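Student: Would you be able to build a 3D model of this:
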Amino acid sequence: MSATGARPGRRTGRDETEEERADRMWVELIQEVRVAQTGVQILFGFLLTVVFTPRFLQLEDAERSIYIVTVVLGACATGALIGPVSLHRLVAGRRVKPQAVRWAAKLTVVGLVLLLATMASSLLLILRVATHGAFVPWLVSAVVAWYLLCWFALPLWARRRHTTR
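Tutor: Predicted coordinates for the structure are as follows:
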């Protein structure tokens, strides 16, 4: 086996050291997090303003509870998706970049799960207030299933199907 852990004669697809791989993966991760951060920050900012509208005082207790849960989920999603930036800053120069990339990737997945929960909760609140229809939970469930398919099932399927390791 070579220094990179690959068998002689077998191409790994990239000729990079562990540190170079960590650098590349960090750049890729931060680009991905930027997309998710923007979405969660816009949603969270919107949620923070809802409580100051006149309509908020007219909400039923159930809707207020959903709102509180939604705001807390949004705050947690924001924290998890900003976490990789803080992690990088606090461990920079400590020679732990490969580990930091793995930790940041896990924080990002947690942030995406929390963002999914925030989106579902927001949708539930909005549709309950807008329609009071019995179909609302079914519609929200369908949207959650769509998110699960797009954000997790398809990527995990592709990883399983196309990973050569």
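
Student: Every contact and neighbour count from this point should use C-alpha atoms.
Tutor: OK.

Student: Please identify the buried residues of stretch 91-102?
Tutor: Of the residues in stretch 91-102, 97-98, 100-102 count as buried by neighbour count, 16 or more other C-alpha atoms under 10 Å.

Student: what's near enough to touch the residue most central in space within the chain?
Tutor: Nearest to the centroid of the C-alpha atoms of the chain, with distances taken as C-alpha atoms, centre = their mean, sits Leu112, at 1.7 Å. Listed by C-alpha atoms under 8 Å, 6 or more residues apart in numbering, the contact partners of Leu112 are 36, 77, 81.

Student: Second chain to compare with the first, below:
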Amino acid sequence: MSDTPGTPAAEDGQVRRRGRNETEEERADRMWVELIQEVRVAQMGVQILFGFLLTVVFTPKYDDLSGTDQTIYIVTVVLGACATGVLIGPVSLHRLVSGRRIKPQAVTWAARMTLLGLVLLLLTTCASLLLILRVATGDGYVPYLVAGVVFWYLLWWFGLPMWVRYRYTTR
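Tutor: Model prediction:
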């Protein structure tokens, strides 16, 4: 066995280390760069979706929507605005705390904001899909179709990552 806790012993007697040999600040810097790359992808998606949503109210078709569809639209726009705000939040957080030597805490909060942003993006996307399919088809199967898409997103965005986290995290 290894003399170092958490470090497995190699068959040849050599110690093989897992993970990186980095300080807390170096780890925070690396995690920040990774997080910002992830946020860029989500920001682009939510901003494009939100931009399209903002234009709907100015089309002639909007006046023809039922009260329920207009309510779904309003909820969708508010969700999109919230998702946009929270996914841009890590940039503001970084700018306001930069140089204060609290990057590890900033990374933790930015990661939380990003996760919330993904949940709001999921809700915005599914509400948009609900509205579009209701207007396009008016059929009773639409809620079931949207529920299937919600399940699909939950599986790939949260289910699989949580399974991988559980399956491969060293205990």
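
Student: quick one: TM-score?
Tutor: Here the TM-score for the pair of chains, by TM-score structural alignment, normalised by the length of structure 1, is 0.94; 160 aligned residues with a C-alpha RMSD of 1.2 Å.

Student: follow-up on the earlier one: just the buried residues from the contacts of Leu112 of structure 1, in PyMOL please.
Tutor: Those of those that count as buried under 16+ other C-alpha under 10 Å are selected in PyMOL with:
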select buried, resi 36+77+81
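
Student: now the buried residues of stretch 91-102 of structure 1 as a markdown table including distance to Ile30 of structure 1?
Tutor: Shown next, in a markdown table, are these (distance: C-alpha to C-alpha, whole Å):
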| residue | distance to Ile30 of structure 1 |
| --- | --- |
| Lys97 | 13 |
| Pro98 | 14 |
| Ala100 | 12 |
| Val101 | 10 |
| Arg102 | 12 |
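
Student: As a markdown table, those residues with secondary structure would be great.
Tutor: Shown next, in a markdown table, are the buried residues of stretch 91-102 of structure 1 (DSSP: H, G, I helix; E, B strand; the rest coil):
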| residue | secondary structure |
| --- | --- |
| Lys97 | helix |
| Pro98 | helix |
| Ala100 | helix |
| Val101 | helix |
| Arg102 | helix |
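
Student: Quick one: end-to-end length of stretch 6-17 of structure 1, please.
Tutor: Counting by C-alpha to C-alpha, to the nearest Å, you get 12 Å between the two ends of stretch 6-17 of structure 1.

Student: is it true that Arg17 of structure 2 lies in a strand?
Tutor: No. Assessed with three-state DSSP, Arg17 of structure 2 is coil; it does not lie in a strand.

Student: Not counting sequence-adjacent ones, nearest residue to it?
Tutor: Once flanking residues are discounted, Arg17 of structure 2 sits nearest to Thr7: 5.5 Å by C-alpha to C-alpha, 6 or more residues apart in numbering.

Student: what's the neighbour count on the one you found?
Tutor: Counted with other C-alpha atoms under 10 Å, residues neighbouring Thr7 of structure 2 total 14.

Student: so when I look at it, I'm seeing a strand, right?
Tutor: No. With three-state DSSP as the criterion, Thr7 of structure 2 is located in coil rather than a strand.

Student: what about the aligned partner of Val113 of structure 1 in structure 2, neighbour count?
Tutor: Using TM-score structural alignment, the partner of Val113 of structure 1 in structure 2 is Val119. As a burial measure, Val119 of structure 2 scores 18 neighbours (other C-alpha under 10 Å).
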